[in-house]
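Asks: sharing a sequence plus its predicted fold:
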Amino acid sequence: MRIGVLQMTSGIDPAVNAATLVEAIRTAASNDATMLFTPEMSGLIDRDRTRAAANIVLEEDDEVLRRVREAAAAAGLWVHLGSLAIRRPDGLFANRGFVIDRTGTIRARYDKMHLFDVDLPTGESWRESASYVAGEAAVVVDTPVGKLGASICYDLRFAGLYAALSDAGATVLAVPAAFTRPTGAAHWEVLLRARAIESAAFVVAAAQTGQHADGRTTHGHSLVVDPWGEVLLDMGETPGLAFVDIDAARVADVRARIPVIAHRRPIPSAGRPTA
């Protein structure tokens, strides 16, 4: 099964980002891919909240989502649109991923559950919760490449989410991201490989890369990792589209060798320390 992975340097103009996505869908289909994976915030990266707010609209009005759905239908390709900034009906924002089938129908939505509120040693400070509302539910959806468990970027640090996804049957874990360079260099690959190993599942992590128009820089290194923890693809720091063939039977093989899913047990609370 061939998948496409798009590594982007998304900017502040949704129309430009949409054109990149549409071209990637066409190219992926022409290279016999079954599904394309794109990064977090594929449609807009802009930390100027006032400027960004003008481009964050209701789902039904989002031009990037509309163009991706039309392109997916025209190409006959499934797309995991890593995430878009979406205005909710209550006026607040969601960091929302979409699984779109080959007819352009939205099969699943996932709102990022863990929001990136950190102060880094480099002096960078991020407060995702200042603009976005956290999602409340894990999502697993049937796709041609397997049962897909959805997550977004900072979710990667919370192993419990991936345990819940693999317990629900996920064999492919999507981790679209826009990792900062300091955290990416330190933790990106090791966390992705750990999630693959502990879930005995494929991990597909399409990432943002390079210097963005709003001034931020992202780590890149979109990865595909197999259930044994082997890195099948590392895209480095250059934007572009890459392909990798994955074998769904690999999940069953690894889970038979080390049955981590079957061996999982509920962990009671540690409670208060005793003297």
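Replies: Great, that's in hand.

Asks: all contacts plus neighbour counts: C-alpha atoms, from now on.
Replies: OK.

Asks: next, count neighbours for the closest residue in space to residue 71 that isn't next to it in sequence.
Replies: Leaving aside its sequence neighbours, residue 71 sits nearest to residue 22 (CA to CA, 6 or more residues apart in numbering; 5.8 Å). Applying other CA atoms under 10 Å, we find 19 residues neighbouring residue 22.

Asks: helix/strand/coil for residue 22?
Replies: helix (DSSP: H, G, I helix; E, B strand; the rest coil).

Asks: for it, what are its contacts?
Replies: Neighbouring residues of residue 22 by CA atoms under 8 Å, 6 or more residues apart in numbering: 67-68, 71.

Asks: for the closest residue to residue 247 other than its chain neighbours, give its distance to residue 199.
Replies: Counting by CA to CA, 6+ apart, residue 247 lies nearest to residue 1, which is 6.2 Å off, once chain neighbours are set aside. Using CA to CA, to the nearest Å, residue 1 is found at 20 Å from residue 199.

Asks: with residue 95 instead?
Replies: Using CA to CA, we find residue 95 at a distance of 24 Å from residue 199.

Asks: and the two? which has more neighbours close in?
Replies: Neighbours were counted for residue 95 and for residue 199 using other CA under 10 Å; residue 199 has more, 29 against 24.

Asks: show me what whichever helix or strand residue 70 is part of is packed against.
Replies: According to DSSP states H and E, residue 70 maps onto helix 63-75. Secondary-structure packing of helix 63-75 (3 or more CA pairs under 8 Å, 6 or more residues apart in numbering; DSSP states H and E): helix 14-30.

Asks: specify the angle between the helix it packs on and helix 63-75 in degrees.
Replies: Following axes from the mean of the first three to the mean of the last three CA atoms, to 10 degrees, one obtains 20 degrees for the angle between helix 14-30 and helix 63-75.

Asks: dropping in the other structure now:
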Amino acid sequence: MTLVAAVQMVSTPDVAENFDTAARLVAEAAQQGAQLVTLPEYWPIMGMTDADKIAHAEQAGDGPIQQFMSALAARHRIWLVGGTLPLVSGQEGKVLNTLLVYGPDGQAVSRYDKIHLFGFTRGEESYNESKTIVPGSAVGTFEAPFGRVGLSVCYDLRFPELYRAMGECTLIVVPAAFTHTTGMAHWEVLLRARAIENQCYVLASAQGGVHRNGRRTFGHSMLVDPWGEVKSLLREGEGIVLGNVDPGVLARVRESLPALKHRTL
């Protein structure tokens, strides 16, 4: 079995403050034996405006946020799924919302640029990520010692075809900053659906609380098993979720209900 962890944060506009929080929570997870740890979406900065992250955009392979994640993975000898950070996009006034994965040696091993950009309006609550983010175009996975890991971010959760395109995974990760409104309605049911239909573990690392910019995120970081059962959950606030990825459970689910083999499309 492999112990995995999801970090839940309530990120601020202060990057240094967020570094301190992430370092403390990742260390806590590693001390408890986690071999893979994921950070939430927007963990390095949750600005007062959506455009604030543009000033912190880094070139791929260089910059303080990437250096921090690389060092953190190497220090604790873990696989670190680095939530998301802003990378330079080539389009003025816009960034890529990028998930980077680092191995236990601190080397970057995989990258995924968020494909689906969140848009939601209800009353005075309104979000439009496409104003400041350029969408990615390529599916992201990597091979961990315990199996293939599929990479996705937040709003991607609503698009099951993305997960089918990953192939058979042992684990899918979902760093997120779900709003409280949409999270209350859809977060858990979508996570459990992705686990059930892909017969794999799903590890979701969320923002969870009221941020300094007034935004409220839903939290509820969790690990869901291939049968769709929630194995570990943190509702709100900073903290970690821990649970095992058990190859025996994975095999039993796929043997007793071989839905992946019954696919015709």
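Replies: Yep, it's here. The shown structure was predicted, so the numbers you read here are calculated from the model rather than taken from an experiment.

Asks: returning to that earlier point: in the second structure, which of the contacts of residue 22 of the first structure still touch?
Replies: For these, the subset whose aligned partners also touch in the second structure (both residues aligned by TM-score structural alignment, their matches' CA atoms under 8 Å) is residue 71.

Asks: and the contacts of residue 22 of the first structure, which is closest to residue 210 of the first structure?
Replies: The shortest approach to residue 210 of the first structure among the contacts of residue 22 of the first structure belongs to residue 68, at 23.1 Å (CA to CA).

Asks: how many neighbours does residue 125 of the first structure have?
Replies: Counted with other CA under 10 Å, the neighbours of residue 125 of the first structure add up to 12.

Asks: and it, how far is that from residue 204 of the first structure?
Replies: In terms of CA to CA, residue 125 of the first structure sits 27 Å off from residue 204 of the first structure.

Asks: can you check residue 10 of the first structure too?
Replies: In this view, residue 10 of the first structure and residue 204 of the first structure are 19 Å apart by CA to CA.

Asks: same question, residue 5 of the first structure
Replies: The value you get for residue 5 of the first structure to residue 204 of the first structure, if CA to CA is used, is 8 Å.

Asks: which of the two has more neighbours?
Replies: Taking other CA under 10 Å, residue 5 of the first structure and residue 204 do not tie; residue 5 has more neighbours (29 against 26).

Asks: thinking the more buried one is in contact with residue 234, fair?
Replies: No. Using CA atoms under 8 Å, residue 5 of the first structure and residue 234 do not qualify as a contacting pair, with a distance of 10.2 Å.

Asks: need the residues touching each of the two.
Replies: By CA under 8 Å, 6+ apart, residue 5 of the first structure and residue 234 have these common neighbours: residue 222.

Asks: tell me the counterpart of residue 63 of the second structure in the first structure.
Replies: Alignment of residue 63 of the second structure against the first structure is given by TM-score structural alignment, with residue 62 as its counterpart.

Asks: brain fart, residue 110 of the second structure
Replies: By TM-score structural alignment, residue 110 of the second structure lines up with residue 108 in the first structure.

Asks: find the nearest non-adjacent residue to that match, please.
Replies: Closest to residue 108 of the first structure by CA to CA, 6+ apart is residue 99, at 5.1 Å.

Asks: now that neighbour: how far from residue 111 of the first structure?
Replies: 12 Å.

Asks: coming back round to it: and the match of residue 110 of the second structure, which of the three is it?
Replies: Going by three-state DSSP: residue 108 of the first structure is strand.

Asks: so it makes contact with residue 100?
Replies: Yes. Counting by CA under 8 Å, residue 108 of the first structure touches residue 100, with 7.4 Å between them.

Asks: out of these two, which sits in the more crowded spot?
Replies: The residue with more neighbours, out of residue 108 of the first structure and residue 100, is residue 100; 25 against 17, by other CA under 10 Å.

Asks: how close does that one sit to residue 161 of the first structure?
Replies: From residue 100 of the first structure across to residue 161 of the first structure, the span is 22 Å (CA to CA).

Asks: over to residue 35 of the first structure?
Replies: From residue 35 of the first structure to residue 161 of the first structure the distance is 23 Å (CA to CA).

Asks: look at these two and report which has more neighbours.
Replies: When residue 35 of the first structure and residue 161 are compared for neighbours, residue 35 comes out ahead with 26 against 21, by other CA under 10 Å.

Asks: stretch 133-147 of the second structure: which residues count as buried?
Replies: Using 16 or more other CA atoms under 10 Å as the test for burial, stretch 133-147 of the second structure gives 133-136, 139-142.

Asks: check stretch 152-161 of the first structure too.
Replies: 152-156, 161.

Asks: please apply the same query to stretch 243-262 of the second structure.
Replies: Residues 243-246, 249-251, 253-254 are the ones in stretch 243-262 of the second structure that count as buried (16+ other CA under 10 Å).

Asks: could you redo those residues as CSV and give each row secondary structure?
Replies: CSV is the format used below for those (three-state DSSP):
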residue, secondary structure
243, strand
244, strand
245, strand
246, coil
249, helix
250, helix
251, helix
253, helix
254, helix
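
Asks: what is the neighbour count of residue 201 of the first structure?
Replies: The burial count assigned to residue 201 of the first structure is 30, neighbours taken as other CA under 10 Å.

Asks: now for it: what does it line up with in the second structure?
Replies: In the second structure, residue 201 of the first structure lines up with residue 200, judged by TM-score structural alignment.
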